[in-house]
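Colleague: From the sequence below, what's the structure:
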Amino acid sequence: MRIGLLGTGPWAERVHAPVLAEHPGIEFVGVWGRRPAAAESLAEAHGVHAYPDVDALLADVDAVSIALPPGVQPDLAVRAAEAGCHLLLDKPVALTVPDARRLAAAVARHEVASVVFFTVRFGGEQGPWLEKQAAVGGWFTGRSDWLGSVFAPGSSSPYAASPWREEKGALWDVGPHALSVLLPVLGDATLVTAAAGPRDTVHLVLRHEGGASSTLALSLTAPVEAGGTGMELRGSAGVVHLPERGEGPVRALHRAVDALLDSARTGTPHPCDAAFGLRVVEILAGAEQSLATGGPVDVR
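Modeller: Reported below is the predicted structural model:
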């Protein structure tokens, strides 16, 4: 599979480009970015071509890996799908339901494979663990905490210079991760209630279609000393915790590329496809509405 990279920021430079260059099942063809000089620099670092025109890149590849802000991603992803390219997408797939719906519809209409890179879902221990808990069933409640420190005093995060993260906050940045681990185990959400915490911190309460409930604590402004992630499930099987991540996103992205290759080869949609990405956006939009209205929002 010939693949191109759309994006030149820290996520593209630190994760996407090295994986595309190293993965044995693909041929890394080139880079396009909104900053031509950055695209040329990143392409030169990996011995590939920098494309000044995105349509020229789409014409030369079978798939694209997108490392762009979620406000920019939908239009380019739809364009790529229309060109017959398979899609390795970033989360959230969009910042509005109409944009996410348009993207998912393009994937279905043009019959291309899609995988959304929820990092924990492609973790070496975490992915199999989630599948096991979904098979166990009988869960009464769960919680997922994603307390980051990107914008906290003393933070040295390379993602602090991210206008969309600063504007949309934890709900839209780490909220997709929290939902990506709860939904496959507890079932789809039917009702969401959101409450604001300190700074950009948001707390969500979800009702799931099987009757279980869950809570989410999300932040990008937690003190560095208080940051961390975790997931707990409680039910008839007892109390279990998501294994801690012992590897970085590079290994996880290798598995996401494997998943895209498999989906493209078999024609079988992956559980983390554009349709699932749309569902996550719908729930996040419901939470945003709940913050504005102060009450629960039906997200069925």
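
Colleague: C-alpha only now, for contacts and for neighbours.
Modeller: OK.

Colleague: Residues in contact with the helix or strand harbouring Asp145: which ones?
Modeller: Assignment of secondary structure by DSSP states H and E places Asp145 within strand 139-147. Residues outside strand 139-147 that contact it (CA atoms under 8 Å, 6 or more residues apart in numbering) are 174-175, 178, 181-182, 186, 211-222, 226-237.

Colleague: ok, the residue lying closest to Leu57 once chain neighbours are set aside - how many residues close by?
Modeller: Counting by CA to CA, 6 or more residues apart in numbering, Leu57 lies nearest to Tyr51, which is 6.1 Å off, once chain neighbours are set aside. Neighbourhood size, Tyr51 [other CA atoms under 10 Å]: 22.

Colleague: Tell me how far Tyr51 lies from Arg251.
Modeller: 27 Å (CA to CA, to the nearest Å).

Colleague: hey, where'd the strands end up in the protein?
Modeller: Counting by DSSP state E, one finds strands in the chain at the ranges 2-6, 27-32, 49-50, 63-66, 86-89, 114-116, 139-147, 189-196, 202-208, 213-219, 228-235, 238-241, 297-298.

Colleague: Which one, of these, ends up nearest to Arg165?
Modeller: Proximity to Arg165 (CA to CA) singles out strand 213-219 among the strands of the chain, at 11.0 Å.

Colleague: and the angle for that closest one with strand 202-208?
Modeller: 160 degrees (axes from the mean of the first three to the mean of the last three CA atoms, to 10 degrees).

Colleague: Report the distance from strand 213-219 to the chain centre.
Modeller: Relative to its chain's centre, strand 213-219 lies at 17 Å (CA atoms, centre = their mean, to the nearest Å).

Colleague: Run the angle between that strand and strand 189-196 for me.
Modeller: 40 degrees.

Colleague: now what about strand 213-219, what contacts it?
Modeller: With CA under 8 Å, 6+ apart, strand 213-219 has contacts from 140-149, 169-171, 174-175, 178, 182, 186, 200-208.

Colleague: got the angle for that strand vs strand 228-235?
Modeller: Going by the same axes, to 10 degrees, strand 213-219 makes 170 degrees with strand 228-235.

Colleague: The stretch 151-300 of the chain: helices as residue ranges?
Modeller: Remark: helices assigned in the stretch 151-300 of the chain by DSSP state H, counting those that start in this stretch are 163-173, 175-186, 249-266, 274-293.

Colleague: Of all the ones you listed, which one comes closest to Ala105?
Modeller: Across these, closest to Ala105 is helix 274-293 (CA to CA), at 8.4 Å.

Colleague: Before we compare anything, build this one as well:
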Amino acid sequence: MTRLRVGLIGTGPWATQTHAPVLAAHPDATLSGIWGRRPQTAADLANAHATTAYEDLDELFAASDAIAFAVPPDVQAPLAERAAAAGRHLLLDKPIATSPEAARTLAAAVAKAGVASVVFFTLRFAPPMAAWLADRSQEGPWFTARADWYSSFFAADGTGAFDSPWRADKGGLWDVGPHALSVLTAVLGEVTAVTAAPGPEDAVHLVLRHESGASSTATLTLRAPAAAEGLVLEFRGEQGTATPPGWGESGWGDSTDAFRSAVAALAQAAGGGKQHPCDVHFGLRVTDVLTEAERQVAARRASELPARSSAQAP
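Modeller: This next block holds a predicted model:
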């Protein structure tokens, strides 16, 4: 199979630590060039991986068969739409956008162009987790499930890891919410209904119904106290309770191995092979669920304001 020429958009930590090194060494791909909003940073990253830095996006598109993205979601969506219109396959980051309009426009552009798409939901591509989820999806029926992400990226006593403006603004719902939805839907099927309630700080509690008839819950935050950090993933059904052995330890979500698998999935799809379930249309469905949850949380927080004001009045 001809190696897929993949251009990279982005020069931040993900691009530097994961995307560029994997693409430069992948057996199914060639890193055809890099474009970034900071030209000198793009040039430095390109030099480190023996490729070309482009200041013109159209030139990057011309040198590539596919484009990988490592930029914030609302920067990604319009650039990916341009890449699809140019006939380039897409390796997108999650979430694909933070508005349903932008996500729907991107999905329509992909469909119109007839290009392949893969969205990099890390856990769906990390080999151990992908295999574990596939096994659980074959067992069933499942009664309920739980997926909680307690992270402290922005807590006062946290590390500030992956500190970025869009994460600080959108919170755990949009950053770790896609991870929770990706693993829950892999086993229980698509989300048919969502109920969302706010917790402290950016915490959001979700109750989900799935097309299989099962229900699930998720708690999502980037501002948990550092001592309260942790991940929970479990499925419950007639066969008992299933949790990945050693869940939360290194390996289950290794980004390098996962991205390597995502590149292979895109190469296969671009070559006319099997399309991965985590495509742009799945990305759109995730955006729709998160948008509805965000709407409900905002409405509930707004309804609490008068009560809080009254309680604080002298």
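
Colleague: Got a TM-score for the pair?
Modeller: Here the TM-score for the pair of chains, by TM-score structural alignment, normalised by the length of structure 1, is 0.95; 294 aligned residues with a CA RMSD of 1.4 Å.

Colleague: Can I get the strands of structure 1 in a markdown table including mean neighbour count?
Modeller: Output for those, formatted as a markdown table (neighbours: other CA atoms under 10 Å):
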| stretch | mean neighbour count |
| --- | --- |
| strand 2-6 | 25 |
| strand 27-32 | 26 |
| strand 49-50 | 21 |
| strand 63-66 | 28 |
| strand 86-89 | 26 |
| strand 114-116 | 28 |
| strand 139-147 | 22 |
| strand 189-196 | 21 |
| strand 202-208 | 22 |
| strand 213-219 | 24 |
| strand 228-235 | 17 |
| strand 238-241 | 12 |
| strand 297-298 | 18 |
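
Colleague: With distance to Thr268 of structure 1 added, can I get these in JSON lines?
Modeller: Compiled in JSON lines, the strands of structure 1 are given as follows (distance: least, CA to CA, whole Å):
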{"stretch": "strand 2-6", "distance to Thr268 of structure 1": "20"}
{"stretch": "strand 27-32", "distance to Thr268 of structure 1": "22"}
{"stretch": "strand 49-50", "distance to Thr268 of structure 1": "31"}
{"stretch": "strand 63-66", "distance to Thr268 of structure 1": "16"}
{"stretch": "strand 86-89", "distance to Thr268 of structure 1": "13"}
{"stretch": "strand 114-116", "distance to Thr268 of structure 1": "10"}
{"stretch": "strand 139-147", "distance to Thr268 of structure 1": "28"}
{"stretch": "strand 189-196", "distance to Thr268 of structure 1": "24"}
{"stretch": "strand 202-208", "distance to Thr268 of structure 1": "26"}
{"stretch": "strand 213-219", "distance to Thr268 of structure 1": "30"}
{"stretch": "strand 228-235", "distance to Thr268 of structure 1": "29"}
{"stretch": "strand 238-241", "distance to Thr268 of structure 1": "30"}
{"stretch": "strand 297-298", "distance to Thr268 of structure 1": "30"}
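
Colleague: of all these, which lies closest to Trp129 of structure 1?
Modeller: The nearest among the strands of structure 1, by CA to CA, is strand 238-241 at 9.5 Å.

Colleague: Show me what that closest one packs onto, helices and strands only.
Modeller: Under the contact definition 3 or more CA pairs under 8 Å, 6 or more residues apart in numbering; DSSP states H and E, strand 238-241 of structure 1 sits against strand 228-235.

Colleague: Mind reading off the mean deviation between the strand it packs on and structure 2?
Modeller: Following the fit onto structure 2, the mean deviation recorded for strand 228-235 of structure 1 is 1.2 Å by mean CA distance after the TM-score superposition for structure 1.

Colleague: corresponding residues in structure 2 for that strand?
Modeller: Aligning strand 228-235 of structure 1 against structure 2 (TM-score structural alignment) gives residues 230-237.

Colleague: Which one, of the helices of the stretch 151-300 of structure 1, ends up nearest to Trp32 of structure 1?
Modeller: helix 249-266 (18.9 Å).

Colleague: Return the distance of the closest one from the chain's centre.
Modeller: Its chain's C-alpha centre and that of helix 249-266 of structure 1 lie 14 Å apart, by CA atoms, centre = their mean.

Colleague: In structure 2, what stretch matches it?
Modeller: Counting by TM-score structural alignment, helix 249-266 of structure 1 corresponds to 255-272 in structure 2.

Colleague: Equivalent analysis for stretch 46-59 of structure 1, please.
Modeller: Going by TM-score structural alignment: stretch 46-59 of structure 1 matches residues 49-62.

Colleague: just to revisit the earlier point, distance to Lys132 of structure 1 added to the helices of the stretch 151-300 of structure 1, as CSV?
Modeller: Shown next, in CSV, are those (distance: least, CA to CA, whole Å):
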stretch, distance to Lys132 of structure 1
helix 163-173, 26
helix 175-186, 9
helix 249-266, 18
helix 274-293, 20
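
Colleague: any chance of these in CSV, with distance to Ala113 of structure 1 and mean neighbour count too?
Modeller: Shown next, in CSV, are those (distance: least, CA to CA, whole Å; neighbours: other CA atoms under 10 Å):
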stretch, distance to Ala113 of structure 1, mean neighbour count
helix 163-173, 24, 18
helix 175-186, 19, 22
helix 249-266, 5, 19
helix 274-293, 9, 22
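
Colleague: closest one to Val93 of structure 1 among these?
Modeller: So among the helices of the stretch 151-300 of structure 1, helix 274-293 is nearest, using CA to CA, at 5.8 Å.

Colleague: what sits against the most centrally placed residue in structure 2?
Modeller: Centroid-nearest residue in structure 2: Lys94, 2.6 Å away (criterion: CA atoms, centre = their mean). By CA under 8 Å, 6+ apart, Lys94 of structure 2 lies in contact with 73, 119-121, 178, 283.

Colleague: which of the residues you listed still touch in structure 1?
Modeller: Retained contacts for those in structure 1, judged by both residues aligned by TM-score structural alignment, their matches' CA atoms under 8 Å, are 73, 119-121, 178, 283.

Colleague: Residue in structure 1 paired with Ala155 of structure 2?
Modeller: Correspondence of Ala155 of structure 2 to structure 1, assessed by TM-score structural alignment: Ala152.

Colleague: Which residues are in contact with the residue sitting furthest away from the middle of structure 1?
Modeller: Distance to the chain centre peaks in structure 1 at Ser236, reaching 30.3 Å (criterion: CA atoms, centre = their mean). Taking CA under 8 Å, 6+ apart, we find Ser236 of structure 1 in contact with 138-140.
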